[in-house]
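Trainee: A structural model of the following input is requested.
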Amino acid sequence: MPELPEMETYKSLLQPLISGQIITQVTVNREKSINVPVNQFKAQVENQKIEDIQRRAKYLIFHLQNGSCLLLHLMLGGKMFHGKEEDKPDRTVQVQLSFGNQHLYFIGLRLGYLHLLSPEMVKQEFQDIGSEPLDPNFSLDLFQNMMKNKRGKLKTTLLNQEFIAGIGNRYSDEILWHAQLLPDKNIPDLDVAQVNRLYESMRYILQLGIQQGGYMDPLYKEDSKTGKYQMFVHDREGAACPRCHAPIVQKEISSRKTYFCNNCQH
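Mentor: The predicted model follows:
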């Protein structure tokens, strides 16, 4: 599932491609991927200029000229591709926004969606979502205060979108590996130095993920930025730990496959 670095990469790449462009046609091949009748969706989206694109947590928000918003959550297996008809991947397209002969394809939206909402409805969708970990106001002091009365395991807590926004199964493993902390460690057992290290690792790994374009496939044909992030531990069971060379192990925590080094994470 795309997480904060992937959605931030998509946002930065889409801005120059479609921001300020007019949606000339809308194609909906799967009605369950949208939240209103197809005719209503098309009537409110076609011939609208995309004014801005924002990211919040794992979502993208496309702001339209008429004040409406398109809220995108790719969920598991979802992706996007921008380009001409002949360049798109050989995958089923659930929704397509056309900009003349260029198209933005929403692919693999089996669980994901593109919802047409008012700005007030978008705000309501986000009312229970936690702090953005890369926000300039997300300080070490704030994080320390958030962790003071927190209970539960580290992995589970990082996955909780009401606690911190945008971190999922992949980057939680990467962050905890970088911080040298075991994913099933209980938060009350952390000392101040470990909390500080977790904060620094969280910001470092997420920024590195953005700098290297996350792990997704290219957004368009000549895209040389997307997908350069190489996982340190996630999905690398049995491989050598990049830090101590012990084998990476996999364990299920909170029904999630979790990857870590049992030797140098403590």
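Trainee: From here on, just use CA atoms for contacts and neighbour counts.
Mentor: Will do.
Trainee: what about the longest helix in this protein?
Mentor: In the chain, taking DSSP state H as the definition, the longest helix is helix 192-211.
Trainee: now for that one, which elements pack on it?
Mentor: Contacts defined by 3 or more CA pairs under 8 Å, 6 or more residues apart in numbering; DSSP states H and E place helix 192-211 against helix 4-18, helix 140-148, helix 169-178.
Trainee: Run a quick neighbour tally on Val122.
Mentor: 17 (other CA atoms under 10 Å).
Trainee: cool, the one 10 residues further on as well?
Mentor: By the criterion of other CA under 10 Å, Glu132 has 18 neighbours.
Trainee: residues in contact with the nearest residue to it once chain neighbours are set aside?
Mentor: Leaving aside its chain neighbours, Glu132 sits nearest to Ala165 (5.3 Å; criterion: CA to CA, 6 or more residues apart in numbering). Contacts here follow CA atoms under 8 Å, 6 or more residues apart in numbering; on that basis Ala165 touches Arg56, Ala57, Lys58, Ile129, Gly130, Ser131, Glu132, Pro133.
Trainee: and this one, so I can compare the two:
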Amino acid sequence: MPELPEMENYKQLLGPRVAGKVITGVDIQREKSLNVPAPLFIREVQGQSITRVERRAKHLLFHLSNAKVLLLHLMLGGWMFFGRREEKPDRTCQVTLSFGDLHLYFIGLRLGYLHLHDPHEVDLLLQKLGPEPLEPIFTFERFVQTMKPRRGNLKVTLVDQSILSGIGNCYSDEICFHAGLLPARSVNGLNAEELGTLYRSMREVLLEAIRYGGYMESPLYAGDELTGSFDCRCRVYDREGEPCVVCGTSIERHEISSKKSFSCPNCQH
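Mentor: Prediction:
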């Protein structure tokens, strides 16, 4: 599932390509991916331009010139492709937005969605999300205030979107490895030094993942060599049985609170 780095990568690559462009056509193949009837969606979206693209947690927000907002959550299996019709991947698209000869394909929206909202509706829907880990105002002091009262383990706490927004299964494991902490560790058992290490690791891992286009290897457009480049840089996620890049110990997979988790039993404590 796309997490903060994947969606930030999409925002950075897609924003300049669609900002200011008029949506000349809308094709709906799966109405369940919407929150309003398809005719209403088309009427509100077609003919509008995208003024800007923003990210909040694992969502993208496409702001339209009529002040409406398209709220995207790709969920499991969802991705996007931007390009000409002949460049389109051989996959079923649930929604397509056209910009003349260029098209933005929303693929794999079986669990995900592209919803149409007024700005205040979006604010209400997203207000339950926790702080953004990379925002400058999310200082170490705020991080401690956020984490210290928690009674769960690191894995569950890091992926809880009401506590911190944007981190999921992949980056929770990568952050814990970078910090040398086992994902099963109790959050309220961490001392001040461990919390400091965790905070720095969180920022370093997420920023590195953004720099390398996240771990999902589906290119956004023809010739896109950035998207997915972090996949080969994952140290533990989905690497069960492979040698640790630091010590050579086999990476282990465990179920922690019903969530799969990967870690090095030697480097993490």
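Trainee: quick revisit: mean per-residue distance, the longest helix of the first structure versus the second structure.
Mentor: With mean CA distance after the TM-score superposition for the first structure, helix 192-211 of the first structure departs from the second structure by a mean of 0.3 Å once superposed.
Trainee: So which of the helices and strands packed on helix 192-211 of the first structure is nearest Glu222 of the first structure?
Mentor: Nearest to Glu222 of the first structure among those is helix 4-18 (11.6 Å), distances taken as CA to CA.
Trainee: Quick check: whichever helix or strand comes after the closest one compared with the second structure, mean distance?
Mentor: For helix 4-18 of the first structure, the succeeding helix or strand toward the C-terminus, using DSSP states H and E, is strand 25-28. When the second structure is overlaid, strand 25-28 of the first structure sits 0.2 Å from its aligned residues on average, using mean CA distance after the TM-score superposition for the first structure.
Trainee: from the middle of its chain, how far away would strand 25-28 of the first structure be?
Mentor: Here the centre of strand 25-28 of the first structure is set off from its chain's centre by 24 Å, with CA atoms, centre = their mean, to the nearest Å.
Trainee: by contact count, what packs against it?
Mentor: Partner elements for strand 25-28 of the first structure (3+ CA pairs under 8 Å, 6+ apart): helix 38-45, strand 93-99.
Trainee: Can you tell me which of those is most buried?
Mentor: Among these, the stretch with the highest mean neighbour count (mean count of other CA atoms under 10 Å) is strand 93-99, at a mean of 21.
Trainee: Onto which residues of the second structure does that strand map?
Mentor: Using TM-score structural alignment, strand 93-99 of the first structure lines up with residues 93-99 of the second structure.
Trainee: what does the matching stretch contact?
Mentor: Outside stretch 93-99 of the second structure, the residues touching it (CA under 8 Å, 6+ apart) are 21-31, 33, 103-109.
Trainee: can you check stretch 71-78 of the first structure too?
Mentor: 1-2, 58-62, 106-117, 122.
Trainee: got the buried residues for stretch 232-243 of the first structure?
Mentor: Phe232, Val233, His234, Asp235, Arg236, Glu237, Ala240, Cys241 (16 or more other CA atoms under 10 Å).
Trainee: Would you check the span in the first structure matched by stretch 151-162 of the second structure?
Mentor: Stretch 151-162 of the second structure maps onto residues 151-162 of the first structure, going by TM-score structural alignment.
Trainee: From one end of that stretch to the other, what's the distance?
Mentor: Counting by CA to CA, to the nearest Å, you get 14 Å between the two ends of stretch 151-162 of the first structure.
Trainee: where's that stretch relative to the chain centroid, distance-wise?
Mentor: Worked out by CA atoms, centre = their mean, stretch 151-162 of the first structure lies 16 Å from the chain centre.
Trainee: Quick check: buried residues in that stretch?
Mentor: For stretch 151-162 of the first structure, by 16+ other CA under 10 Å, it's Lys153, Leu154, Lys155, Thr156, Thr157, Leu158, Leu159, Gln161.
Trainee: Could you verify my assumption that the fourth one touches Glu252?
Mentor: No. Look at Thr156 of the first structure against Glu252 with CA atoms under 8 Å: they stay out of range, at 11.2 Å.
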